[in-house]
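>>> Output the structure for:
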Amino acid sequence: MSEEKQVGIVLVSHSGPVAAAVVELAKELAAGGATAPVAAAGGTSAGGLGTSAELIAGAARSVDRGAGVALLVDLGSAVLTVKAMLAEGDQLPDGARLMDAPFVEGAVAALVTASAGGDLAAVEAAAVDAYDYRKV
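Predicted coordinates for the structure are as follows:
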């Protein structure tokens, strides 16, 4: 039996522990059943602060279920690295897309939407809408 197509999510941070923590937070907040595939790609391959195209590519491959991969990034070189990878076109799965969304709130919204069966456009819309979450 083949696996159902589902949007995968990759959280790219300069810090491995931050990326992993946001994955766990999003999974806990999206509770209520199985969640869409989500992976952290934080820090460098050597475990330091920074970004790693190798880690990002591996995480994207690990969550690819044929419906696209949403990449949420924290800042700076994470954005630049993902943009460069998308421009090269051969390191990320087909349908990989950088989301212009807040990292934490966007990750939660994206995972909830993907877990409910939303397509890549719906996942992106939910992540982007997280910019409008007001705190005061």
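
>>> use CA for all of it now, contacts and neighbours both
Noted.

>>> what's the span of stretch 47-59, first residue to last?
The first and last residues of stretch 47-59 sit 15 Å apart, counting by Cα to Cα, to the nearest Å.

>>> Which residues does that stretch contact?
Applying Cα atoms under 8 Å, 6 or more residues apart in numbering, the contact partners of stretch 47-59 are 10, 12-16, 39-45, 77-78, 81-82, 85, 91-92.

>>> try stretch 102-115
Counting contacts by Cα under 8 Å, 6+ apart, the residues outside stretch 102-115 that touch it are 6-9, 11, 22-23, 25-27, 29-30, 34-36, 38, 72-74, 120, 122-124, 126-131.

>>> Looking at those residues, which are in strands?
Among the contacts of stretch 102-115, the members falling in strands are 8-9, 11, 38, 72-73 (criterion: DSSP state E).

>>> please give me the structure for this one as well, since I'd like to look at both together:
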Amino acid sequence: MSNVGIVIVSHSAKVAEGAADMVRQMVGDSVPLAYTGGNADGGLGTDVGAIADAIERAWSDAGVVVLVDLGGAETNSEMAIEMLDDARRGKVLLSNAPLVEGAVIAAAEASGGASALQVKSMAEELQSH
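Okay, the predicted model is just below:
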């Protein structure tokens, strides 16, 4: 059984890379992980195509949880998820957990074999504290 994949989407390429680096240091290679940040011109922003590519890179039959930093990242991630075929679309969950802390907690849960819904819920529990 494969672990849930994690995708990190930030308006900043450096923030996305840094969050992914923290996740890797915490859980190693036990979780499929991809990240994307910045727009196509290298500035701040997000890119729907790059988000779709990141979902593909982190793909797992157990599902994928996408974590985002700001509203535009959420909108573009929703668009990227809509572009997926029906079978995959239903396995991708968008989380509104805090990006860095959420990614670390989500990856830790995923590395333990949790379901996509459990991974999303545990990451989002941070907001209620």
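
>>> before we move on, the earlier item: if any of the contacts of stretch 102-115 of the first structure are buried, put those into a PyMOL selection.
Once 16 or more other Cα atoms under 10 Å is used to decide burial, the buried members of the contacts of stretch 102-115 of the first structure can be selected in PyMOL as follows:
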select buried, resi 6+7+8+9+11+22+23+26+27+30+35+36+38+72+73+74+120+123+124+126+127+128+129+130
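
>>> In helices only, show me the contacts of stretch 102-115 of the first structure.
Secondary structure assignment (DSSP state H) places 22-23, 25-27, 29, 120, 122-124, 126-129 from these within helices.

>>> Now distance to residue 104 of the first structure too, for those residues, in CSV please.
Supplementary listing: those in CSV, determined by distance: Cα to Cα, whole Å:
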residue, distance to residue 104 of the first structure
22, 6
23, 9
25, 9
26, 8
27, 12
29, 11
120, 18
122, 17
123, 14
124, 14
126, 12
127, 10
128, 12
129, 12
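
>>> Need the counterpart of residue 62 of the second structure in the first structure.
Matched by TM-score structural alignment, residue 62 of the second structure corresponds to residue 67 in the first structure.

>>> what do you get for residue 118 of the second structure?
Using TM-score structural alignment, the equivalent of residue 118 of the second structure in the first structure is residue 122.

>>> Might you report the residue contacts of that match?
113-114.

>>> how about 10 Å then?
Counting by Cα atoms under 10 Å, 6 or more residues apart in numbering, residue 122 of the first structure touches 7, 110, 113-114, 128.

>>> okay if I get the residues you listed as CSV plus distance to residue 98 of the first structure?
Output for the contacts of residue 122 of the first structure, formatted as CSV (distance: Cα to Cα, whole Å):
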residue, distance to residue 98 of the first structure
7, 13
110, 12
113, 16
114, 15
128, 11
